[in-house]
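*Asks:* structure for the following, please:
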Amino acid sequence: MADLKRTVLYDLHVELGARMVPFAGYEMPVQYPMGVLKEHLHTRAQAGLFDVSHMGQILLAPKSGRIEDAALALERLVPVDLLGLAEGRQRYALFTNETGGILDDLMVANRGDHLFVVVNAACKDADLAHLRAHLSDTCDIAAVTERALLALQGPAAETAMARLVPDVVDLRFMDVAIRRWDGVELWISRSGYTGEDGFEISVPEGFAEKLARKLLDMDEVAPIGLGARDSLRLEAGMCLYGHDIDETTSPVEASLAWAIQKARRRGGAREGGFPGAERILSELETGPARRRVGLRPEGRAPIREGTQLFAADSGGEPIGQVTSGGFGPSVGAPIAMAYLPADLCEGDIIHAELRGRRVPARIAALPFHQPSYKR
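*Replies:* Next up is the predicted model:
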């Protein structure tokens, strides 16, 4: 742990009794005394506060002063319509490589005169280098290094956040806004990684602990660690980079084709023009050989990441592998995600290799838990 970084909220985590573990180069809270199961259910029922300050925050400012130029520049690297992204809105995006694989997934917000990008912790240095290598001719690119990032998630998140910033009630899912609290700017988005309504809040590091304590003092809000964050996002059918998506998986294989708008597809106004376009556009038209699906194993035993999957309960070569799996506390049963041949359908039975025996699992629709976003 000696070589790991710490977020500005490290001392608060320890004070709250968190169990700290290595994650993406940081010492992070995996759970608090409440425990992963109760933290998960508390977030679904009320509101959970997550420290996600390890993630990367990046500003892209167009040198021309025209936000359209920054949007078009970033479109060189992602298969997403950013020119059509309205001011005050954000969109899910994917950095792709020349073979159509995914380098990272990210959020892009249009803040009027610049773009604000949030990337995964393990990829943030590579993502920053990637942006600078390809967009420095068009944009000034700056890593945000003195702001923490908090996520407040759950059905009571609006009630809690509105006590501090009343007009957050006017924000819809995927809206972004800059609001003042206690004399500083909060960069707020109505989004998250749990399948619940909520907010992600970028706050100056010097005010992060004060903001966290203000929220945690509210009856509805509890601190939540990485363990529950993982089970929440799994129930919501959300990908974890390096597990469910990586440089070998295409957005279409990953069942993320919804993130590629019409403007970037064949016949669209700005068709292609991103790394790996030939493969990705072809898969959009003809379908991929495999795809990410949900699985509902029979019985109570979870099937974990790396579990081999088979077409039958005896003999034959593996036809796929679990990428994320565990017990879904809100579902009350084991759940998993995996890549399987695309010709298999929802309801089909496959078999998982579990401790030397084959366990039946049914292909299921994603997500396992329906989201409750404020539209």
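
*Asks:* switch to C-alpha atoms for all contacts and neighbour counts from now on
*Replies:* Fine.

*Asks:* I'd say residue 81 and residue 264 touch.
*Replies:* Yes. Between residue 81 and residue 264 a contact is recorded at 6.3 Å, counting by C-alpha atoms under 8 Å.

*Asks:* residue ranges for the helices of the stretch 251-375 of the chain, please.
*Replies:* For the stretch 251-375 of the chain, the helices defined by DSSP state H, counting those that start in this stretch cover 277-286.

*Asks:* can you give me the strands for it?
*Replies:* Using DSSP state E, counting those that start in this stretch, the strands of the stretch 251-375 of the chain run over 290-297, 308-310, 320-328, 333-341, 349-354, 357-364.

*Asks:* please generate a structure for the following sequence too, so the two can be compared:
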Amino acid sequence: MSATASALLTTPLNALHIELGARMVPFAGYSMPVQYPQGLMDEHKHTRTAAGLFDVSHMGQLRLIGPDAAAAFETLVPVDVIDLAIGKQRYGLLLNDEGGIVDDLMFFRVSEQELFVIVNGACKVADIALITERIGQRCQVLPLPDQALLALQGPQAATALARLAPGVDQLVFMTGGDFDVDGIDCFITRSGYTGEDGFEISVAAHDAEALARKLLAQPEVQPIGLGARNSLRLEAGLCLYGSDLDATTTPPEAGLNWAIQKVRRTGGARAGGFPGADKVLGQIDNPASLSRKRVGLIAKERIPVREQVEIRNLDGQVVGVTTSGLLAPTIDQPIAMAYVEPALAAIGTQLHAMVRSKAVPVEVAAMPFVPPRYFRG
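*Replies:* Coordinates of the predicted model:
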């Protein structure tokens, strides 16, 4: 989206970003830090070795409240909401009636009668409107515009955060709860979007800067911008909505069948029943019906292969297009995600990426490109 600087929204940490020397750029309608003076490469490597603090307050936060909240939300997503245990989190997909992905999201079971949901920043207004329209009669849909969201990511994140919030290191991946962080009330989940161990912290906007300063005072922690967040999530093989996923992409095309639990796929009263179910379940049952499939690519030459680069087979025919790509700092190789014809999606398939009219040899590779280090106990 294009926006003038004056039209951009700001997060509660805007003044702190500027104080820290961040280079600010438009992102999802907000002015956001793309990098700090240490630079993207150092920020990426610091997150991989210590702990990085990210401002993700542009994301949308909401609560769904009522005895029917879980069952109602399950009608919008192809995942198991009803059986998610209290205190646990799950990845979900909001779909349209054609089975296309309207947004990807995270949801947390707070209690029998409450879900906490986080949606993407660029989609949050439309998501909240859609959720309210579809299930607002069955549960209370409560947006949380006065909450900020911080992510503390990296192998030393637990050490740093536990100094301020004793006991938080006992959480395991995709669990969470309420914590006092050195006098500040926070809702914390052990999750994130970097492939590293870490936490996402929901905090009242008026406490966000104080919390950020407490975290940045820890010796392990440095501020990290959107640039490194993007390179980390791509190394982790994680999709970016608006690039790797959109409303024309179905979960099977995106390789997200793992996110659709068996109870929503086959037999029983809860199979199907979500928007686009016939198409999505048909594609799962008959993979040959797919016209494209998301894959990982590694370039054989040291030439970055970025988004919207044409992919050709060895005979020169166009067979796909990249959706994300960069020089991966951790493995020091150019990596990308792309959608290609299913017959060419096997690991090891040799293809060409057309970078400025040059055919760069690429190979279909397994994702994630860098193994995740989530803490599972």
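
*Asks:* before we move on, the earlier item: can you redo the strands of the stretch 251-375 of structure 1 as CSV with mean neighbour count and distance to residue 182 of structure 1?
*Replies:* Shown next, in CSV, are the strands of the stretch 251-375 of structure 1 (neighbours: other C-alpha atoms under 10 Å; distance: least, C-alpha to C-alpha, whole Å):
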stretch, mean neighbour count, distance to residue 182 of structure 1
strand 290-297, 24, 44
strand 308-310, 22, 52
strand 320-328, 22, 38
strand 333-341, 23, 43
strand 349-354, 20, 53
strand 357-364, 19, 47
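
*Asks:* out of the ones you listed, nearest to residue 211 of structure 1?
*Replies:* The closest of those to residue 211 of structure 1 is strand 320-328. By C-alpha to C-alpha, the value is 30.3 Å.

*Asks:* ok, residue 300 of structure 2 to residue 200 of structure 2 distance?
*Replies:* As judged by C-alpha to C-alpha, to the nearest Å, residue 300 of structure 2 and residue 200 of structure 2 stand 36 Å apart.

*Asks:* so who does residue 279 of structure 2 touch?
*Replies:* 98, 99 (C-alpha atoms under 8 Å, 6 or more residues apart in numbering).

*Asks:* and what of the one 5 residues further on?
*Replies:* Applying C-alpha under 8 Å, 6+ apart to residue 284 of structure 2 gives the contacts 252, 257.

*Asks:* ok, residue 16 of structure 2 next?
*Replies:* residue 209.

*Asks:* so the residue nearest to residue 201 of structure 2 when sequence neighbours are not counted: helix, strand or coil?
*Replies:* With sequence-adjacent residues excluded and distances taken as C-alpha to C-alpha, 6 or more residues apart in numbering, residue 201 of structure 2 is closest to residue 188, at 4.6 Å. Residue 188 of structure 2 falls in the strand class when you classify it by DSSP: H, G, I helix; E, B strand; the rest coil.

*Asks:* I'd like the strands of the stretch 251-375 of structure 1 as JSON lines, with distance to residue 244 of structure 1 appended.
*Replies:* Shown next, in JSON lines, are those (distance: least, C-alpha to C-alpha, whole Å):
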{"stretch": "strand 290-297", "distance to residue 244 of structure 1": "8"}
{"stretch": "strand 308-310", "distance to residue 244 of structure 1": "15"}
{"stretch": "strand 320-328", "distance to residue 244 of structure 1": "5"}
{"stretch": "strand 333-341", "distance to residue 244 of structure 1": "8"}
{"stretch": "strand 349-354", "distance to residue 244 of structure 1": "17"}
{"stretch": "strand 357-364", "distance to residue 244 of structure 1": "16"}
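
*Asks:* can you tell me the element residue 131 of structure 1 falls in?
*Replies:* helix 124-135 (DSSP states H and E).

*Asks:* and the equivalent of residue 39 of structure 2 over in structure 1, how far from residue 41 of structure 1?
*Replies:* Matched by TM-score structural alignment, residue 39 of structure 2 corresponds to residue 35 in structure 1. With distances taken as C-alpha to C-alpha, residue 35 of structure 1 is found 10 Å from residue 41 of structure 1.

*Asks:* for residue 29 of structure 1, same thing?
*Replies:* Counting by C-alpha to C-alpha, the gap from residue 29 of structure 1 to residue 41 of structure 1 is 17 Å.

*Asks:* do the same with residue 227 of structure 1
*Replies:* Distance of residue 227 of structure 1 to residue 41 of structure 1, given as C-alpha to C-alpha: 12 Å.
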